[in-house]
Each structure stands twice: as C-alpha cells, then as structure tokens.
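A.B. asks: what's the 3D shape of this:
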Amino acid sequence: MATLSEEEKEYALEAFGSLPTSTIDEALGNFHKAEELNPGHIDNLLPLAKCYIAKGNNLEAQKHLVSVLEITPIDEMGKAQIAETQQLLTAITKFSVQTK
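C.D. replies: Below you'll find the predicted structure:
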C-alpha cells in the first residue's frame, strides 16, 4: 500500500470499501506465485520489478524489467506498460551508476 498513488488508493477504496493491508514481501510472494501459474505475463513481471525497486534490489528488478521488454504489447495498456518499464529501467540504471 505504501507504493500506491493517491489515485490508486482511491480506486482501491472504491472497489473494496477499505484499503487492503499488505507488505511488499507479501506482494512479492503473490506475484511470484502468479508468475508460476502464468509465466512471462507483463501483469506479473512489471509489479514484481516494482516490488524489488521498492525493496532497493535493483539487480533483481532489472531482470524482470528486461523480461517485460521482450514482450510484444497487444494493446494500448501493454504499450503503456512497456513505456513505464523503459522509464524504470533507465531510472534504476542511472541510480546504479551514480551509487558506484
């Protein structure tokens, strides 16, 4: 929940009646399970990468981001996710270079 935008929190509040409580580690576990069940899906890989970024594990995040970029988007949402992935990859790459 800590990483949700205000808009996402409002949507969750509207959809569920309250904000769910969850940790990044719980989210990681859930997305890893989703990836086991439906491997190589952008809706699993991108959130996995975001979780790893939130935990400060940019190397693991980078692996998932690169996997996302290997996916051919089939709709506008997919194209937006690819664009977000490229931005995240650029950001963590710059951060990694600056911290060396």
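A.B. asks: Going by C-alpha atoms from here, please, whenever you check contacts or count neighbours.
C.D. replies: Will do.
A.B. asks: ok, residues contacting the longest helix belonging to the chain?
C.D. replies: Longest helix of the chain, by residue count under DSSP state H: helix 76-98. In this structure, residues lying in contact with helix 76-98 by Cα atoms under 8 Å, 6 or more residues apart in numbering are Ile42, Leu46, Ile53, Asn58, Gln62, Leu65, Val66, Val68, Leu69, Pro73.
A.B. asks: mind listing what's buried in that helix?
C.D. replies: Gly78, Gln81, Ile82, Thr85, Leu88, Leu89, Ile92 (16 or more other Cα atoms under 10 Å).
A.B. asks: before we move on, the earlier item: could you single out the nearest of the contacts of helix 76-98 to Ser18?
C.D. replies: Closest approach to Ser18 among the contacts of helix 76-98 (Cα to Cα): Leu46, at 24.7 Å.
A.B. asks: Assess the claim that the closest one and Val66 are in contact.
C.D. replies: No: using Cα atoms under 8 Å, Leu46 is not in contact with Val66; the gap is 9.7 Å.
A.B. asks: More neighbours: which of those two?
C.D. replies: Ranked by neighbour count (other Cα atoms under 10 Å), Leu46 and Val66 place Leu46 first, with 24 against 16.
A.B. asks: to compare against the first, here's another:
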Amino acid sequence: MLYAILCGYVSEFEGLQNKINCGHLFKEHLDKAIQLLPEEPLLYYLKGRYCYTVSKLSWIEKKMAATLFGEIPSSTVHEALHNFLKAEELQPGYSVSNYMFVAKCYVDLEESQDAWKFCNLALLLPIVTKEDKNSHKEVKKIICSLKR
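C.D. replies: Below is the predicted model:
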C-alpha cells in the first residue's frame, strides 16, 4: 500500500513519461493492496483518484502511455465514482476530498442534485489538513458552477 501511495505522490512532480510510468506502477500496486486490505477506504479513494485522472487524460497522454506500455490506460468517471462511493460505504464521512471528488463525478455525469448533496456533505466536515482546505475551496467552486 505504501509503495502505491509513494508512486502517486512522486508522479505529481514528474514529466509526462515518468508520470505515466508511475501511474502504471501505482495502479498495479494499488490493485494488490486492495486484494490484501479490501476494507481500507483509503485504497478505494486512491483508486477513485486514479480512475478519475485517467478518465480525463488527453489524446496525446493516452498515445504516449500506449507507446510506453503497449496499451492505452482506460477508465471512466463511473469507475471513479464507484470507488469514491466504496470509500464512503466503508467509512461514512471519510474525507472532504472524497466528497469533493464524488461531487465532481456527478457534475461530469450531469447529475447536479447528487453533486449538490455531496458538496453540502463536504461542507459539513471539519477542515483538518491542507488537503481538506484545498478540497473545501474546490467544493465552493463546484457549488458556484452548479448555481449557473
């Protein structure tokens, strides 16, 4: 599990080729970690983040990944949502970030009532970490976009 998390963090500071390589390793180790610890909400949150990120890859990023690994990474917003909701199922109120990503998924799927619901839930959680603070700001942006 720790190796998967480290791959994810390192990829944030790398160029495209290394980011793709780290993402591939991240997914591989994350899947193994889920097999070993199927009741750990953090793993589903991380898998949701992976799926969401992959679903948003540009054409050039997908082509580069295919060149490096022989296959195009694929995932959908639905898969991301499934993983975020699994984290929530395992530990209700898991994190502000998890709620924010659930809301983003629902916005992408044009299900605004569900997006509103999870934005409101996110705002009810305390802000403890820097990630919580950033996610809280992002939730407020999502709410503004939903009001239009």
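A.B. asks: Got a TM-score for the pair?
C.D. replies: Taking TM-score structural alignment, normalised by the length of the first structure as the basis, the two superposed chains have a TM-score of 0.75; 88 aligned residues with a Cα RMSD of 2.4 Å.
A.B. asks: Let's see the PyMOL selection covering just the buried ones among the contacts of helix 76-98 of the first structure.
C.D. replies: The PyMOL selection below is limited to those of the contacts of helix 76-98 of the first structure classed as buried (16+ other Cα under 10 Å):
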select buried, resi 42+46+53+58+62+65+66+68+69
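A.B. asks: Farthest pair within the contacts of helix 76-98 of the first structure?
C.D. replies: The widest separation within these (Cα to Cα) is 23.8 Å, between Asn58 and Pro73.
A.B. asks: Tell me which residue of the second structure lines up with Asn58 of the first structure.
C.D. replies: Taking TM-score structural alignment, the alignment pairs Asn58 of the first structure with Ser112 from the second structure.
A.B. asks: Please determine how far the closest residue to its match other than its chain neighbours is located from His24 of the second structure.
C.D. replies: Spatial nearest neighbour of Ser112 of the second structure, excluding adjacent residues (Cα to Cα, 6 or more residues apart in numbering): Tyr106 at 6.4 Å. Using Cα to Cα, to the nearest Å, we find Tyr106 of the second structure at a distance of 26 Å from His24 of the second structure.
A.B. asks: ok, the contacts of helix 76-98 of the first structure vs Glu8 of the first structure, which is closest?
C.D. replies: Nearest member of these to Glu8 of the first structure, counting by Cα to Cα, is Leu46, at 16.0 Å.
A.B. asks: Contact partners for the equivalent of the closest one over in the second structure?
C.D. replies: Taking TM-score structural alignment, Leu46 of the first structure has Met100 as its aligned residue in the second structure. Met100 of the second structure makes contacts with Phe118, Cys119, Ala122, Ser135, His136, Glu138, Val139, as judged by Cα under 8 Å, 6+ apart.
A.B. asks: List the members of the residues you listed that persist in the first structure.
C.D. replies: Checked against the first structure using both residues aligned by TM-score structural alignment, their matches' Cα atoms under 8 Å, the contacts of Met100 of the second structure keep these contacts: Phe118, Cys119, Ala122, Ser135, Val139.
A.B. asks: The residue nearest to Ser112 of the second structure: which element?
C.D. replies: In the assignment (DSSP states H and E), Tyr106 of the second structure maps to helix 96-108.
A.B. asks: Report the inter-axis angle for the helix or strand just after that helix versus helix 130-147.
C.D. replies: Once the chain leaves helix 96-108 of the second structure, the next helix or strand it forms, by DSSP H and E, is helix 112-124. For helix 112-124 of the second structure against helix 130-147, the angle by axes from the mean of the first three to the mean of the last three Cα atoms, to 10 degrees is 140 degrees.
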